[in-house]
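Novice: quick one, fold the following:
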Amino acid sequence: MDLDTVRTFVAAADAGQFQEAAAELAVTQQAVSKRIATLERTLGVRLFTRTARGAELTIDGQAFLPHARELLRVAERATASVRTGRRPLRVDVINSRGAATGLMRGFHRAHPEIDLDVVMLLDGVETAVAAVRSGAIDASFRAVAMPGRPLPEDIESVRVLDEPLQLLTGPAHALAGARSVTLAQLAGHRIWMPGIVPGTEWAAYYDDLVAEFGLTIEATGPNFGSDALLDTVADTPALATFMSEQTRLVWPAGHGLRRIPVTGPTPVYPHSLLWHRDNPHPALTTLRAHLAATPARHDAAGTWVPDWVLPR
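Specialist: Sure thing, here's the model as predicted:
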């Protein structure tokens, strides 16, 4: 059903005259008559009776009027739901325990008036880019760009946080008592990271870390999530894992896990915000300004990132 014909019917019913309805809608009286005739053909009933005083609703017209008003209200609500600035800002944070979630929580505290829809796309940067380009999300936190896979020209990015990695060990691990460890000291130790997904930007990051410093990172076995990872590391003296500094973890007191800073240099994971350059959502501008004012620790002395990571 054409909403213009419904809108014209309501205007004519309220005015009682086609001429006044035409003036209100800024169309000709002939256009009003044609729209009403089209609606009557669609419905198969007469809606108005012409009188000397104008146009009066028929019984069918009176029955249809409240429904016509509701159709227009529903159409307005539907339009408002996607009108720029009216719908929630939709942002991908990859997972609920990482640094990107912390950044978005800080943004929400600073701007509680902005509606947010936080999602978690677990695949790599290409999935995130496709979602940004299609409009499924407004922005995504990623490490960009993977070797040989530059970002499309319509995708903008800004590096927002360099997050140090830490070594996580159980109480019986050989390095559990260390206040810090160097990357050279980690050579020969088994680092287990079953959450690494081949082809993702974080897989590329750890591949370069292994190649640069001669580490042994194993991604074997099913990924049962962080709780199972913590259980295994706590019970297995031969295994350790890397954990980002701001990853939020809770484990049973009996696990005795240790989070140990890594130095010489400190590997940092580079988080960037991605968005489409033509995205008009005003809250996206607010988010970018908020992140620009957040300390990011870019390229700090004594840190390492792969050479493919985009600069600030």
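
Novice: rest of the way, CA atoms for contacts and neighbours
Specialist: Fine.

Novice: element containing the most centrally placed residue in the chain?
Specialist: Nearest residue to the geometric centre of the chain (C-alpha atoms, centre = their mean): V91, 1.9 Å. Per DSSP states H and E, V91 falls inside strand 89-92.

Novice: what's the answer for T232, then?
Specialist: helix 226-235.

Novice: run the chain-centre distance for the next helix or strand after that helix.
Specialist: The helix or strand immediately downstream of helix 226-235 is strand 239-244, counting by DSSP H and E. Counting by C-alpha atoms, centre = their mean, to the nearest Å, strand 239-244 is centred 27 Å from the centre of its parent chain.

Novice: and the contacts of strand 239-244?
Specialist: 98, 163-170, 173, 189-193, 233, 269 (C-alpha atoms under 8 Å, 6 or more residues apart in numbering).

Novice: from these, which land in strands?
Specialist: 163-169, 190-192, 269 (DSSP state E).

Novice: which pair in those spans the largest distance?
Specialist: E163 and R190 (22.2 Å; C-alpha to C-alpha).

Novice: looking at these two, which is more packed in?
Specialist: E163 (21 against 16; other C-alpha atoms under 10 Å).

Novice: who wins for most neighbours among the ones in strands among the contacts of strand 239-244?
Specialist: T169 leads the ones in strands among the contacts of strand 239-244 on contacts (other C-alpha under 10 Å) with 30 neighbours.

Novice: second chain to compare with the first, below:
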Amino acid sequence: MDTEALRSFVRAAELGRLRQAADELGMTQQGVSKRIAALERALEVRLFTRTARGVELTLDGQAFLPHARSIVAGVERAVAAVRPGSRALRIDVLGLRSAQAVVLHDYWRSHPETDLDVVTLRVSDPRVAVAAVETGDIDASFRTVTDPAVLPADVRMIPAFDSPLELLVGPGHPLASARRLTPTELRKHRIWVPGIEPGSEWAEFYDQLATDFDLRIDAAGPHFGDEVLLDTLADSSDVATLVGARDRYIWPPTHDLRRIPVENPTLAYPLSLILPRTNPHPGLRRVVAHLGSLAGLPEPVWLPSWATEQRRGHTASRSR
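Specialist: As a prediction, this is how the structure comes out:
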């Protein structure tokens, strides 16, 4: 059924005059009449009778009006649900306890009027997130494509923020009493990061981190969840892991785990934001501004080479 014909019928019924309905709908009176006539033919009933004052609903028209009004309102809600600026801003994060989610929560607390929908695509391949941005399923994604040349022409990637890493250990670990550590002091210690998936951005990150600082990154075994990881750390005297300083981890007080900053240089995980090149959701502008206002990290900072190259390319493109 033609929803525009239904819209014309509803406005004519509410106003009682075809001319006024036509003016509101931005069309001619004849156009409104033709739409209503087509609707009557489809329904095989008369909806209006003409009077000296305009039009009045027939009994069939009176019965049909509330249903037509409901259909028109439903269509308008459906359109609003997918129109940028009139629907929630949908942003993909790696996890609801991740640094990205924490930063977005901080932003929302400062801008509670923002209609924000934080989602997790639960995929390791950043190209899947790129495709979701390209099709409009999400408005932006905190993912990184380490080779920006493979991005589609209508999608771009900008630096979001850098997440400093901390060593997370149990009370029996040799480094548990340290207040801060350097990357050199992590050598020869087992750093367990289970579930690193080949082809993921974090796989490339940990590969280069291990190479540059001669670290022992152990990805053995499946990742059974944060709770199992935290239990293992609490009971171990030789296993540690790396976590983002803003990442949320919750454990029982009896675990007595310690988060130790790694500095000189600060090891940082680079986070990027993937978004459409044209017609991005209007709400993204303020989110990007919030990301740019975040405090910098203690110098010097180590980033993987691909992140450094992307920053140079981003700076060069902005200066043109």
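
Novice: hmm, back to that, chain center to the helix holding T232 of structure 1: distance?
Specialist: Using C-alpha atoms, centre = their mean, the offset of helix 226-235 of structure 1 from its chain centre is 29 Å.

Novice: can you check stretch 190-206 of structure 1 too?
Specialist: 22 Å.

Novice: now do the end-to-end distance for it.
Specialist: 14 Å (C-alpha to C-alpha, to the nearest Å).

Novice: swap in stretch 133-142 of structure 2?
Specialist: Start-to-end, stretch 133-142 of structure 2 (C-alpha to C-alpha) is 11 Å.

Novice: what residues of it count as buried?
Specialist: 133-134, 136, 138-142 (16 or more other C-alpha atoms under 10 Å).

Novice: just give me the closest of these to G61 of structure 2.
Specialist: Distances from G61 of structure 2 to the buried residues of stretch 133-142 of structure 2, taken by C-alpha to C-alpha, are shortest for G136, at 39.3 Å.

Novice: show me what the closest one lines up with in structure 1.
Specialist: Matched by TM-score structural alignment, G136 of structure 2 corresponds to G135 in structure 1.

Novice: so what's I217 of structure 1 closest to, chain neighbours aside?
Specialist: I191 (4.7 Å; C-alpha to C-alpha, 6 or more residues apart in numbering).

Novice: what's the match for that neighbour in structure 2?
Specialist: By TM-score structural alignment, I191 of structure 1 lines up with I191 in structure 2.

Novice: settle this for me: that match is touching D218, isn't it.
Specialist: Yes. In this structure, I191 of structure 2 is within contact of D218 by C-alpha atoms under 8 Å, at 5.9 Å.

Novice: quick one: contacts of the helix ranked longest in structure 2?
Specialist: As assigned by DSSP state H, the longest helix anywhere in structure 2 is helix 59-82. Here helix 59-82 of structure 2 makes contact (C-alpha under 8 Å, 6+ apart) with 3, 6-7, 10, 13, 45-48, 86-88.

Novice: check the mean deviation of it from structure 1.
Specialist: Superposing on structure 1 and averaging over aligned pairs (mean C-alpha distance after the TM-score superposition for structure 1), helix 59-82 of structure 2 comes out at 2.4 Å.

Novice: now that helix: which residue numbers in structure 1?
Specialist: Taking TM-score structural alignment, helix 59-82 of structure 2 hits residues 59-82 over in structure 1.

Novice: now the matching stretch: buried residues?
Specialist: 61, 64-65, 68, 71-72.

Novice: then stretch 32-43 of structure 2?
Specialist: Neighbour-count burial for stretch 32-43 of structure 2 [16+ other C-alpha under 10 Å]: 32-33, 35-37, 39-40.

Novice: please tell me how far S134 of structure 1 sits from W275 of structure 1.
Specialist: For S134 of structure 1, the distance to W275 of structure 1 - C-alpha to C-alpha - is 11 Å.

Novice: ugh, wrong one, I meant A110 of structure 1
Specialist: To W275 of structure 1, A110 of structure 1 is 21 Å away according to C-alpha to C-alpha.

Novice: who's more crowded, those two?
Specialist: Higher neighbour count among A110 of structure 1 and W275: W275, with 25 against 12, using other C-alpha under 10 Å.

Novice: the more buried one reaches S140, doesn't it?
Specialist: Yes. With contact defined as C-alpha under 8 Å, W275 of structure 1 counts as touching S140 (6.8 Å).

Novice: intersection of neighbour lists for those two?
Specialist: Residues touching both W275 of structure 1 and S140 (C-alpha under 8 Å, 6+ apart) are V132.

Novice: strands of the stretch 201-320 of structure 2, start to end?
Specialist: For the stretch 201-320 of structure 2, the strands defined by DSSP state E, counting those that start in this stretch cover 216-218, 239-244, 258-261, 266-276, 301-302.

Novice: out of those, which gets nearest to E24 of structure 2?
Specialist: strand 266-276 (34.2 Å).

Novice: contacts for that closest one, please.
Specialist: 130, 133-134, 139-144, 154-165, 183, 205, 244, 297-303, 307.

Novice: and it, how far from the chain's centre?
Specialist: 13 Å.

Novice: after superposition, how close is that strand to structure 1?
Specialist: Mean deviation for strand 266-276 of structure 2: 1.5 Å (mean C-alpha distance after the TM-score superposition for structure 1).

Novice: which part of structure 1 matches that strand?
Specialist: With TM-score structural alignment as the criterion, strand 266-276 of structure 2 aligns to 266-276.

Novice: can you pull the buried residues of the matching stretch?
Specialist: 266-276.

Novice: which one of those residues sits closest to G214 of structure 1?
Specialist: P267 (13.5 Å).

Novice: residues in contact with the nearest residue to the closest one once chain neighbours are set aside?
Specialist: Nearest non-adjacent residue to P267 of structure 1, counting by C-alpha to C-alpha, 6+ apart: W304, 4.7 Å away. Going by C-alpha under 8 Å, 6+ apart, W304 of structure 1 touches 265-268.

Novice: W304 of structure 1 pairs with which position in structure 2?
Specialist: So, by TM-score structural alignment, W304 of structure 1 is matched to W302.

Novice: not counting sequence-adjacent ones, nearest residue to F242 of structure 1?
Specialist: In this structure, F242 of structure 1 finds its nearest non-sequential neighbour in L167, 4.8 Å apart by C-alpha to C-alpha, 6+ apart.
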